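Engineer: need coordinates for the following:
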Amino acid sequence: MIRVVGIDPGSRITGFGIIDCEGNHLRHVDHGAIQAGDGELGERLRRIFSELGAAIDRHAPAEAAIERVFMNKNADSAIKLGQARGVAIVAASLQDVAVHEYSANQIKQALVGRGHATKTQIQHMVKILLNLRETPQADAADALAVAVCHAHTRASLQRIPGRTSRAGRVS
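Structural biologist: Okay, the predicted model is just below:
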């Protein structure tokens, strides 16, 4: 069994989702959304680092998965997203958690079967795949989706002789 934390970085809201994986069996452990707010960027990044670090410390995942940054039309927003992503990677790395990255299309493909799924479809599939009673908030659902994508990718790579799970690892 391996525990994975999925991270959906954002400068105002960062989602996290933690699952246990054993073969093709997935079990929900925890999820949440870190509300960084509208304050100064430095304070928001500190809150993301602190709260995500506490969740990682509390649940002790062995691996982390994070969504890759995409280029937004607004360069300022993309830079802030990149900074939130960097803080999240450092929060995991400082606790010796290996970090892997996936594109939004890879995540959607792994959950819904097509790369252009809606947020509602992602939330619905996360609820079904993890047997949740209630639909998680959008950012937490996205983070759980990242964790599920990593679990599926990891399981597939383990079935290939001589292949390691280093694909997609942040370096």
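Engineer: switch to C-alpha atoms for all contacts and neighbour counts from now on
Structural biologist: Will do.
Engineer: wait, is residue 32 part of a strand?
Structural biologist: Yes. Counting by DSSP: H, G, I helix; E, B strand; the rest coil, residue 32 is part of a strand.
Engineer: residue 10: which element?
Structural biologist: In this structure, residue 10 sits in neither a helix nor a strand according to DSSP states H and E.
Engineer: residue contacts, it?
Structural biologist: Residues near residue 10 by Cα atoms under 8 Å, 6 or more residues apart in numbering: 80, 81, 84, 85.
Engineer: quick one: the last one from residue 70, how far?
Structural biologist: Distance, residue 85 to residue 70, using Cα to Cα, to the nearest Å: 11 Å.
Engineer: name the residue in these two with the higher neighbour count.
Structural biologist: Neighbours were counted for residue 85 and for residue 70 using other Cα atoms under 10 Å; residue 85 has more, 25 against 11.
Engineer: could you find the closest non-adjacent residue to the more buried one?
Structural biologist: Leaving out its chain neighbours, the residue that sits closest to residue 85 by Cα to Cα, 6 or more residues apart in numbering is residue 9, at 5.2 Å.
Engineer: quick one: that neighbour and residue 83 touch, right?
Structural biologist: No. Residue 9 lies out of contact with residue 83 (Cα atoms under 8 Å); the separation is 9.1 Å.
Engineer: also this sequence, please, to line up against the first:
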Amino acid sequence: MTHILGLDPSLSCTGWGVIRVEGSRLAHVANGQIATDPSAPMAARLAALQAGIAEAIATHRPDRAAAEEVFVNKNPQSTLKLAQARGAVLAACGEAGIEVREHAARAVKKAIVGTGGADKAQVQAMLKVLLPGAAIAGPDAADALAVAIADAHRPI
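Structural biologist: Just a heads-up that it's a prediction; the model follows:
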């Protein structure tokens, strides 16, 4: 049995989700979103993300984590903010000694829906099938659960 923490880093709202994997069976454990105050200083926002992920790790004790690979936005400021949020989230994993595996966004969509060109609505609909009864905290948590499921399907 393995527990995987999926991560969807963002400065405004980072999603996280934990699944349990037993053979080919998946089960929802928990999920959530960590929103930051846009009027707060950058350091405070990053500290809030790191603390929130550290709390999720301490509570759910995942065996490993998974995150989408970085993509470059047309807006360099957006890319920089994403990278900073991602650094805070990955630092929480590093502090806990948890390996983080990365997945391309298209690979995550393909693992969940069957096609790399799927939209968010299709991914969320499939999550309801793959994790029946799970109360998903919002779209960022849904994305994080999708990353965790994609990781569960990737050979080690």
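Engineer: hang on, the earlier thing: out of residue 9 and residue 83 of the first structure, which sits in the busier spot?
Structural biologist: Neighbour totals were compared for residue 9 of the first structure and residue 83, and residue 9 leads with 29 against 18 (other Cα under 10 Å).
Engineer: in TSV: the contacts of residue 10 of the first structure, plus distance to residue 47 of the first structure and secondary structure.
Structural biologist: Listed next are the contacts of residue 10 of the first structure as TSV, based on distance: Cα to Cα, whole Å; DSSP: H, G, I helix; E, B strand; the rest coil:
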residue	distance to residue 47 of the first structure	secondary structure
80	14	helix
81	14	helix
84	10	helix
85	13	helix
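Engineer: which pair in these spans the largest distance?
Structural biologist: Greatest spatial distance in the contacts of residue 10 of the first structure: 80 and 85, 8.6 Å, computed using Cα to Cα.
Engineer: which parts of the first structure are helices?
Structural biologist: Along the first structure, counting by DSSP state H, helices occupy 41-59, 75-93, 104-112, 119-129, 138-158.
Engineer: can you say which of the ones you listed is packed in most?
Structural biologist: Per-stretch averages of neighbours, counted by mean count of other Cα atoms under 10 Å, single out helix 138-158 among the helices of the first structure, with a mean of 24.
Engineer: by contact count, what packs against it?
Structural biologist: Applying 3 or more Cα pairs under 8 Å, 6 or more residues apart in numbering; DSSP states H and E, one finds that helix 138-158 of the first structure makes contact with strand 2-8, strand 13-22, strand 25-35, strand 63-67, strand 98-102, helix 104-112, helix 119-129.
Engineer: distance to residue 137 of the first structure added to these, as a markdown table?
Structural biologist: Listed next are these as a markdown table, based on distance: least, Cα to Cα, whole Å:
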| stretch | distance to residue 137 of the first structure |
| --- | --- |
| strand 2-8 | 12 |
| strand 13-22 | 9 |
| strand 25-35 | 8 |
| strand 63-67 | 17 |
| strand 98-102 | 21 |
| helix 104-112 | 17 |
| helix 119-129 | 8 |
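Engineer: among those, which is nearest residue 50 of the first structure?
Structural biologist: strand 25-35 (9.9 Å).
Engineer: hmm, who's touching the closest one?
Structural biologist: Taking Cα under 8 Å, 6+ apart as the rule, strand 25-35 of the first structure contacts 12-21, 47-48, 51-52, 129-132, 137, 139-140, 143-144, 148.
Engineer: cool, thanks, talk later.
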